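> Sequence and predicted structure, then a few things I'm wondering about:
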Amino acid sequence: MQTMTTLVLGASGATGILLVEQLLQRDLHVRAIVRSSAKLPQTLMEHPRLSLIETSIADATDAEMTRFVDGCDAVASCLGHNLTLKGIFGRPRRLVTEATQRVCLAAQANASSTPTKFVLMNTAGNSNRDLNEPISWAQRCIMVLLRNMVPPHRDNEMAADHLRTAIGPTSPSIEWVVVRPDTLTNAPTVTQYTLHPSPTRSAIFNAGESSRINVAHFMAEMIADADTWNRWKGQMPVLYNVA
């Protein structure tokens, strides 16, 4: 049986590195896109099942994106905006959305005999509009402000909406899951976590915690395990640490 290959976007980020490690622990091949390999641990760079592509997603041509995705059974995006003034308000303001759109176009262009799995890391502050998730009036007001004043929030919304509406549940080329962690934290090991189709608490007024390693573990489990994938495909699960 041929070993699966996963393309990881944002592989040098805090969650991306952990996802690469989790995938390699499951004996999968990983193709990782990084701006600079210097951010990766040396032991990881020397792993025989890891191949690195040093480039900026924003600078890659459509032909290059198609080549990056070609031969991959899955794509996982851990892309996000740095929490600095430049990262939040500078360009590219639609980093996640444009990468999502281009990955989908590349997967469609490659026309694989089986759908490419696409896992997008997003945020619990983004609603799944397919489920009409209840949001308090106060939180709704704050979300309107975030949508109009903080570009990364709108970027996350648009990326998830592209998968929900432009790709949808019946695409022959792409199956997708949008993972929604709440407040991201750092932890040394995987701990117990729960998964929910919708938020069970307010991301603004009663936020939960989601460790990056738990998020990486769940993303890797979906890619590697068919039952886990079939449970969540076409959905936007919310992940919380168990206190």
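Cool, the structure landed.
> For the rest of this, base every contact and every neighbour count on C-alpha atoms.
OK.
> Need the residues that contact the lengthiest helix in the chain.
Longest helix in the chain by number of residues, with DSSP state H as the criterion: helix 95-110. The contact list for helix 95-110 (Cα atoms under 8 Å, 6 or more residues apart in numbering) reads 57-58, 62, 65-67, 69-70, 75, 77, 79-81, 116, 155-156, 158-160, 162, 173-174.
> here comes the other one, which I'd like you to weigh against the first:
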Amino acid sequence: MKIIVFGASGRTGQEVVRQALEQGKSVTAFVRSPQKLQIDLPSKGNGELHIVQGNALDPAAVSRAIEGQDSVVSCLGTRGFSRGKTISEMTANLIAGMQQHRVERIGYVASAGIYREIPGLTGFLAQLLLRQVLADHRRAADALEASGLQWTIARPLQLMNGRLRGEYLEARHGVPSGKGRISRADVAHFLLRTLKDATYVNQSVALSY
């Protein structure tokens, strides 16, 4: 399987790349700054890593990179408390490139809270502090749902560094009643698992321990 990972230099994106290589996949890492991609090639697995430098806001560059791929993983995000529409604009470019080259499968990392589904004080604070970012992810999610592609949206609660467990709670509606956090390694595990599991096609899933 050939996978292209957008946002590959971010902490979740690097986990996706590393695990995909361990699984023997051919991985294209699409990054603005290749020097930020700090991947130690795994000792197991025979995957191949290809690095493409580009900006996901450039539709032509995105389209060229998607050509010939089997599936797409988006770990795109913005820094800080962005007030723009950067995420949804980049996602629109991904959708257009996939439609042009008939690549159907995409896994997308958003965030819990895009549907205002987090209850109580935690949900209130999320909307207060991250309202613009969550709204941008929601626009991207809505675009994916209308795209005709085979999409899966991962909605992790609080992200943290930590080991890969391979076990976590999932909720298609609302959020899991768990610990309210999950490691980036397990979010990556979920994304790669869903690419080959039709159960998750056209599903938005919240993740937590």
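That came in fine, so what should we check first? What you see is a predicted model, and the numbers here were worked out from it, not measured in a lab.
> Can you give me the TM-score here?
Overlay of the two chains. TM-score (TM-score structural alignment, normalised by the length of structure 2): 0.86; 206 aligned residues with a Cα RMSD of 2.7 Å.
> buried subset of the contacts of helix 95-110 of structure 1?
By neighbour count, with 16 or more other Cα atoms under 10 Å, the contacts of helix 95-110 of structure 1 hold 57, 65-66, 69-70, 75, 77, 79-81, 116, 155-156, 158-160, 162, 173-174 as buried.
> Sitting in helices, which of those do you find?
Using DSSP H, those in helices are 65-66, 69, 155-156, 158-160.
> Distance to residue 222 of structure 1 for the residues you listed - can I get that in a markdown table?
Formatted as a markdown table, those follow (distance: Cα to Cα, whole Å):
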| residue | distance to residue 222 of structure 1 |
| --- | --- |
| 65 | 23 |
| 66 | 23 |
| 69 | 18 |
| 155 | 24 |
| 156 | 21 |
| 158 | 23 |
| 159 | 19 |
| 160 | 17 |
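> Just the strands from structure 1, written as ranges.
Using DSSP state E, the strands of structure 1 run over 5-9, 29-34, 50-54, 74-77, 116-121, 174-181, 183-185, 193-196, 209-211, 238-241.
> Residue in structure 2 paired with residue 233 of structure 1?
Applying TM-score structural alignment, one finds that residue 233 of structure 1 aligns to residue 201 in structure 2.
> How many residues are close by that match?
18 (other Cα atoms under 10 Å).
> I figured it hits residue 152, correct?
Yes: counting by Cα atoms under 8 Å, residue 201 of structure 2 does reach residue 152; the two are 5.7 Å apart.
> Out of the strands of structure 1, flag the one nearest residue 86 of structure 1.
Nearest to residue 86 of structure 1 among the strands of structure 1 is strand 29-34; the distance by Cα to Cα comes to 19.3 Å.
> so where is that closest one in structure 2?
Going by TM-score structural alignment: strand 29-34 of structure 1 matches residues 26-31.
> Quick one: residues in contact with the matching stretch.
1-9, 17, 20-21, 37, 47-55, 65.
> mean deviation of it from structure 1?
Aligned to structure 1 and superposed, stretch 26-31 of structure 2 gives a mean residue distance of 0.8 Å (mean Cα distance after the TM-score superposition for structure 1).
> Distance from that stretch to the middle of the chain?
Offset of stretch 26-31 of structure 2 from its chain centre (Cα atoms, centre = their mean, to the nearest Å): 13 Å.
> Please apply the same query to stretch 116-136 of structure 2.
Counting by Cα atoms, centre = their mean, stretch 116-136 of structure 2 comes out at 19 Å from the chain centroid.
> mind listing what's buried in that stretch?
For stretch 116-136 of structure 2, by 16+ other Cα under 10 Å, it's 116, 118, 126-127, 130-136.
> Pull out the buried positions in the longest helix of structure 1.
Under the neighbour-count rule (16+ other Cα under 10 Å), helix 95-110 of structure 1 has 95-108, 110 buried.
> Equivalent analysis for stretch 26-46 of structure 2, please.
26-32, 37, 41.
> Equivalent analysis for stretch 183-200 of structure 2, please.
183-192, 194-195, 200.
> Can you tell me what sits against it?
So stretch 183-200 of structure 2 is contacted by 11-13, 15-16, 19-20, 71, 73, 105-108, 152, 154, 156, 159-168, 201, 207 (Cα under 8 Å, 6+ apart).
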